[in-house]
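[1] have a look at this prediction, sequence included:
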Amino acid sequence: MSAATDETPPAPATGGADRDAVRAEAEEHLRAIVGRDDARLHDDQWDAIAALALDRRRALVVQRTGWGKSAVYFVATALLRARGAGPTVIVSPLLALMRNQIEAAARAGIRAATINSTNLEQWEEIHAAVGAGEIDVLLVSPERLNNPGFRDEVLPRLSATTGLLVVDEAHCISDWGHDFRPDYRRIRTLLTELPRGVPVLATTATANERVTHDVAEQLGVDGEQVLVRRGSLDRESLHLGVVRLRTNEQRLAWLAEHLGELHGSGIVYCLTVAATQEVAQHLRDHGHAVAAYSGQTDPTERQALEASLVAGEVKALVATSALGMGFDATLGFVVNLGAPSSPVSYYQQVGRAGRGADRADVVLLPGREDRDIWAYFSSLAFPPERLVRQTIDVLAEAGRPLSTATLETDVELGRNRLETMLKVLDVDGAVRRVKGGWEATGREWSYDAERYARVAEAREREQAAMLAYLETDECRMRFLRTQLDDPVVAGPEGDCGRCDNCGGLRVSTDVDEASVAQARERLDRPGVVVEPRKMWPSGLDRLGIGLKGRIGSPAGEGRAVARLTDLGHGQALRELFRNGPEGPYDGAVPIPLVRAVVDVLGEWRPGVDGIVLVESTTRPELVQDLASGLSRFLGVDVVGAWSVADPSVPPGAGSANSAQRVAAVRRRGQLVLDDPSSPPRRVLLVDDRVGTGWTLTVAAAALREAGVEDVLPLALAVDS
């Protein structure tokens, strides 16, 4: 592969005068797109456009948000279409981004359409329009690239007729990137199938030198030269600051007090779904027009929430990183309640602010729980070789396609992690997605342990850099630009002059004690619902268990003090369940959590006449103390236990997927009642911590079978 450097000009394919005329034509298209008569192309924009439209080359553009990357591919499309080229295909990761791009294209008279999971009924019509030459730009979600029907029937036609391929948010191609997506790896296959001379453009705002090199290598298959244009990542509208507060209630109070002082509308980023809901409710209680937004939000509602933010109808969306790439709006601020795990991720999120504005304030409020959350997400990395080999072997032995749900019963991986691994294996050629699921290809495959280890080490370095960002007394924008290997960042003379360390942003750390007390009341309010499982997992028959379909006698609605990811009691619960140097804590329930349990019971009032505990080999004293305390407080006896019958089955065995977890719980435990002939009518089923929920479900089913009329679970913590 030969990739041109940033300084390498594109090799001219036409004379200078001709190129000047084409540049004038390109700037006419630009003015139509942006709606301004004075619009002119940056030199780097023109270099990329000329490489694509005149030289039919491949280009990688790494430029800050708001620089005008979409103008490059829309102008190039207009030029290519005027010269008889086929339609442009844009691989775009988010529906919000697609909607914005379709609107921008329409302003320039470019006919655009999209194929994604929300418009299945329009696919045939769109395919026909593409074939008839009525579509200039087709936007495709990366997931479509490996849909069997699309891959086998539609993609070959597109590859043969495409005039320009655009890969937006191209850092997703690289597993070194902060937002690697396996579906994007399919693009490498698409590149090899394109006819020679079809130009390709990859764009991103967040790629350091390692990611840039990796993406350029992937673009440069079959000896194609790649023009790389990396520009300054400085965002002149952003004013960065960090507010260090000791407790979560202080951070929540600060947000409630100061949100109204921030200009315009913006985003409050949280690290977990639970935090978005908790924070949004507290802010609404204090009169702020906000809404929670995450990957769990219904797609239709997400679109409505995005529109309300763009229109300024809400002060903020309290969101996870699901509101990220491609969201195009003029926002006055971004606040992070909790630090992302890397400066690159952070730069991506703060880049949502300041587009089309002279100033946007960006405030980070780090929390004590941040590193715990980083560790959790790090645990979801590519699985160990044993599980990968097991998956390939199961598919090979089956001799027919297997669905992900079926594979779950044979491979100890959860559905999402298994699906992600299969997508990587598909790109590597070891498996193939077909109608009906997945099949083994029989091709030799090697586990690149060295690369996975290097990626993990890179993640650790990024986390260390994020912690350094919190503590630095140097220019914060320069720090971020350095972390992203900005090619034009300078030394101290390159300080931004706008951040808190440069004196350009002054953020008060004052928090009213009354506000802190209100936030503490919100966070100290215990009690989350433990929803009962209502359906047995599929595939139990393959494990010799005759259970399927609806659970005939499910548990009732239960309660827990808090989620481990919650801002309030979540902190105390994380400390309780953290394994220290001497092993897990096992003793009496800490007094603050005892009070929280009492508060939960006071509001819930379960009305039971017996207690059954779930025995633990990890924390036996903790569970016994919890059950004994409940017995004294409620005035009812502990009448039995879901007892450990087979200690050789380790705690948590099979927890990566539902079918295997049910099988493990049934092997490990059995119901033991003090008086089986006279079971209580209503039982409180007590456990220390709820993970998958299958232990409580299986134990509750056994209790119902023993004659108990109602089973109500109670636990200290729910994992998420």
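    That came through fine. Residues are numbered from 1 along each chain as shown.
[2] from here on, just use CA atoms for contacts and neighbour counts.
    Noted.
[3] and the strands in the stretch 1-150 of the chain, which stretches?
    2-4, 58-62, 88-91, 112-115, 137-140 (DSSP state E, counting those that start in this stretch).
[4] thought residue 330 was touching residue 353?
    Yes. Applying C-alpha atoms under 8 Å, one finds residue 330 in contact with residue 353, separated by 6.8 Å.
[5] neighbour-wise, which of those two wins?
    Per other C-alpha atoms under 10 Å, whichever of residue 330 and residue 353 has more neighbours is residue 353, with 29 against 20.
[6] now the strands of the stretch 1-150 of the chain as CSV including distance to residue 255 and mean neighbour count?
    Below are these laid out as CSV (distance: least, C-alpha to C-alpha, whole Å; neighbours: other C-alpha atoms under 10 Å):
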stretch, distance to residue 255, mean neighbour count
strand 2-4, 47, 17
strand 58-62, 34, 27
strand 88-91, 37, 26
strand 112-115, 38, 23
strand 137-140, 38, 24
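[7] of those strands, which is nearest residue 430?
    Among those, strand 88-91 comes nearest to residue 430, with 24.0 Å by C-alpha to C-alpha.
[8] closest one to residue 344 among the strands of the stretch 1-150 of the chain?
    strand 58-62 (13.2 Å).
[9] one more structure, for comparison:
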Amino acid sequence: MGTAMIDLRDEAERLLGELAGPGATLRDDQWTAIEALVVHRRRALVVQRTGWGKSAVYFISAKLLRAHGHGPTVIVSPLLALMRNQVEAAERAGVHAATINSGNVTEWGGIHQRIADGEVDVLLVSPERLNNPDFRDQVLPSLARDAGLVVVDEAHCVSDWGHDFRPDYRRIRTLVAELGAGIPVLATTATANNRVVADVATQLGVGAGSDDTLVLRGGLDRPSLHLSVVRIDEPARRAAWLAQRLHELPGSGIIYALTVSAARDLASLLAEHGHTVAAYTGQTDTAEREQLEADLLANRVKALVATSALGMGFDKPDLGFVVHLGAPSSPISYYQQVGRAGRSTDRAEVILMPGSEDRQIWKWFASVAFPEESLVRRVIGALDDERPLSTQALEPRVDLNRSRLEMVLKVLDVDGAVRRVKGGWIATGQSWEYDAERYARLEAARAAEQEAMLEYERTTGCRMVFLRRQLDDPETNPDMPGCGRCDNCTGIRWDAGVDDEEVQRTRTRLERPGVDLPPRKQWPTGMSTLGVKLSGKITDGPEPGRVLGRLSDLGWGPRLRTLLDGPDTEAPESVVKAAVAVLAAWDWAERPTAVMAVESADHPVLVETLAAQLARLGRLQNLGVLRRRPGQPTVTAANSAYRIAALVDAWEPVDLDAHHGPILLVDAVTDTGWTLTMAARHLASAGADAVLPFALASPK
């Protein structure tokens, strides 16, 4: 190794010390990757287990390249949690980092200017930004021309063979294809079998199939993980078992559920049993996610009850356990999630509690995959080549729901058949072929992965070896011994018994009407940019509330959908009785003394008569309706910051001088929670002692 190379490695070791702490030394493969990117300007694919240090490779490379006069490094990252952790790590090493994502909309203008002024060393971009018209047309070309390095983190997301395929990630191949000469590319992931690795190579031009490409692939064993399966058939009994056993699990951890509803229900149940837990899902607001992540990192909660929204990029080295109530549909996605645990501990408990309903949930998720050709062509045919249509305007013209339609549009955009522009989508007129053979292979592969997950549950062999083979771990072989840690290797198993009385209490809790409505806790960042002086924790919002039922519930869902989709009518007797039952079970600190309805644009009679009936039956003062100011438009913004800005000073003044005590605030539907939050602040400013929100329905 020449003197210059020795000096470069010494500098890389110094930067690692700033990232990871004094005494940290580069692994040989880390230096091999850094040298390939910085010195030889090559493309590389790194498949290494969680905790190996992939982020150190690209941050050190970014700093070294910047020091030699190259442009900023562009990192495409899929999750906001990952971005936040990475920005903090970059700052420790003296790297000036910025991020552009859906959570900091108000800051985009300033960040674009900093990039133009050369003040940004690393730009972290969410994949969704790559298809934003302004970003794609105004920012992306200059980045592709001037970037010092492009990093595709969690690169398995680019593959529709992967467990976490995201249509927006396919846009990355356009970015890579347009890169200037000699710009290195690094793709990284912790969980990719041979099939996914090959597809990533095809999509990004990196991997074993490409010329002059470095491939670093290591073993995936995690010696701290102790894998177990606990079989309990009934969902209520499984939840009761966890409620009784949670205190036995070490430290703090993550409890995964397959659906948003299940995560919320389980979090409420465990909280009622005295456990300090909180729900964390894809519907949790950005600011609240940050707070919940900080609470888990600081061990202020025993567990976060989460969907897959909490996964890639969340870094808590001492995470003590991961429990799954319900099995993911793939051993690969399962290992991705359990890999969060035990990075710096000698032992971490990993427990899978599968259910008979898992297959039905897998089937539902499969049903919202890429649709049949006739539906896709209907989408293309509904679009004009000049006059753009928004997703909302297009939705009634095709037989697809919003989320599925957006997924189809993104795939068609990458394939060149449609294009996203200001104002919506247009057709390009380019020919498009439906790759039926590929989709059939994909469906067969997913079916095989589901069967492999069922085999993991049933196997009597080593569970760790089973998972490593499913990921095509290069360090496995047919004769290798078991891990010596899992329940099958040791014969030590969790007792599946649970107290029958506890099961009955749990069953009653899960089946009764009423859903917890947690209050908003944090204002979104960047509100001052919109002229709104709200930041930090929310101190004047509502108390925890209740919802009669979710529109997605099997029980109340169909009845609520029928009620809300039909004509505006007085509150039916069955709905009033159910609402009374919810209120009777509400463990409020102080009983409300009055009721007020939130003015509803779609269901004014329903909401006002419900509030009046509750006032009569509960012998509460009826304060009437909280009405909007004349001319106040209906709030339609999807972004939280803009939604809040539109709700500031939205209601007419109210006189509460003659009233004392908590107010029950009644609405038809609560979705984001910001309407009830801002309405509660309005009442609080008028002198309300406390506001208890109640809504008939929430979407999920």
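    Thanks, I have the structure now. Note that the coordinates shown come from a computational prediction; the quantities given were computed from them, not determined experimentally.
[10] overlay them and tell me the TM-score.
    The TM-score (TM-score structural alignment, normalised by the length of the second structure) is 0.73; 545 aligned residues with a C-alpha RMSD of 3.0 Å.
[11] Throw the strands of the stretch 1-150 of the first structure into CSV and include distance to residue 483 of the first structure, thanks.
    Converted to CSV, these look like this (distance: least, C-alpha to C-alpha, whole Å):
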stretch, distance to residue 483 of the first structure
strand 2-4, 22
strand 58-62, 14
strand 88-91, 27
strand 112-115, 35
strand 137-140, 31
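[12] the top helix by length along the second structure vs the first structure, average distance?
    Using DSSP state H to define each element, the second structure has its longest helix at helix 436-458. Once superposed with the first structure, the aligned residues differ from helix 436-458 of the second structure by a mean of 0.5 Å; criterion: mean C-alpha distance after the TM-score superposition for the first structure.
[13] which one in the second structure is aligned with residue 84 of the first structure?
    Alignment of residue 84 of the first structure against the second structure is given by TM-score structural alignment, with residue 69 as its counterpart.
[14] in contact with its match, which residues?
    Not one residue lies near residue 69 of the second structure by C-alpha atoms under 8 Å, 6 or more residues apart in numbering.
[15] identify the residue range in the first structure corresponding to stretch 418-428 of the second structure.
    Aligned by TM-score structural alignment, stretch 418-428 of the second structure corresponds to residues 431-441 of the first structure.
[16] so for that stretch, what gets flagged as buried?
    Neighbour-count burial for stretch 431-441 of the first structure flags 431-434, 437-440 (criterion: 16 or more other C-alpha atoms under 10 Å).
[17] kindly report the same for stretch 385-396 of the second structure.
    388-389, 391, 394-395.
[18] quick revisit: compute the first-to-last residue distance for the match of stretch 418-428 of the second structure.
    End-to-end span of stretch 431-441 of the first structure (C-alpha to C-alpha, to the nearest Å): 5 Å.
[19] gap between that stretch and the chain center?
    26 Å (C-alpha atoms, centre = their mean, to the nearest Å).
[20] how about residues contacting it?
    So stretch 431-441 of the first structure is in contact with 146-149, 392, 395-396, 399-404, 422, 425-426, 429-430, 442, going by C-alpha under 8 Å, 6+ apart.
[21] likewise stretch 147-155 of the first structure?
    144-145, 433-435.
[22] so where is it in the second structure?
    Matched against the second structure by TM-score structural alignment, stretch 147-155 of the first structure falls on residues 132-140.
[23] what separates the matching stretch from the chain centre, distance-wise?
    That offset, for stretch 132-140 of the second structure, works out to 24 Å (C-alpha atoms, centre = their mean).
[24] buried residues of it, list them for me.
    Within stretch 132-140 of the second structure, the residues scored as buried using 16+ other C-alpha under 10 Å are 133, 136, 140.
[25] hang on, the earlier thing: who does the longest helix of the second structure touch, helix- and strand-wise?
    Packing contacts for helix 436-458 of the second structure, counted by 3 or more C-alpha pairs under 8 Å, 6 or more residues apart in numbering; DSSP states H and E, involve helix 331-338, helix 463-470.
[26] tell me which residues in that helix are buried?
    439, 446-447, 449-450, 452-454, 456-457.
[27] swap in stretch 343-353 of the second structure?
    Within stretch 343-353 of the second structure, the residues that count as buried by 16+ other C-alpha under 10 Å are 343, 347-353.
[28] ok, these vs residue 167 of the second structure, which is closest?
    residue 352 (29.2 Å).
[29] pretty sure the closest one is in a helix, no?
    No. Residue 352 of the second structure is assigned strand when assessed by DSSP: H, G, I helix; E, B strand; the rest coil, not a helix.
[30] check the alignment and tell me where it lands in the first structure.
    Mapped onto the first structure by TM-score structural alignment, residue 352 of the second structure lines up with residue 364.
[31] shouldn't that match be in contact with residue 336?
    Yes. Using C-alpha under 8 Å, residue 364 of the first structure is in contact with residue 336, at 4.7 Å.
[32] please consider this matter closed, and thank you.
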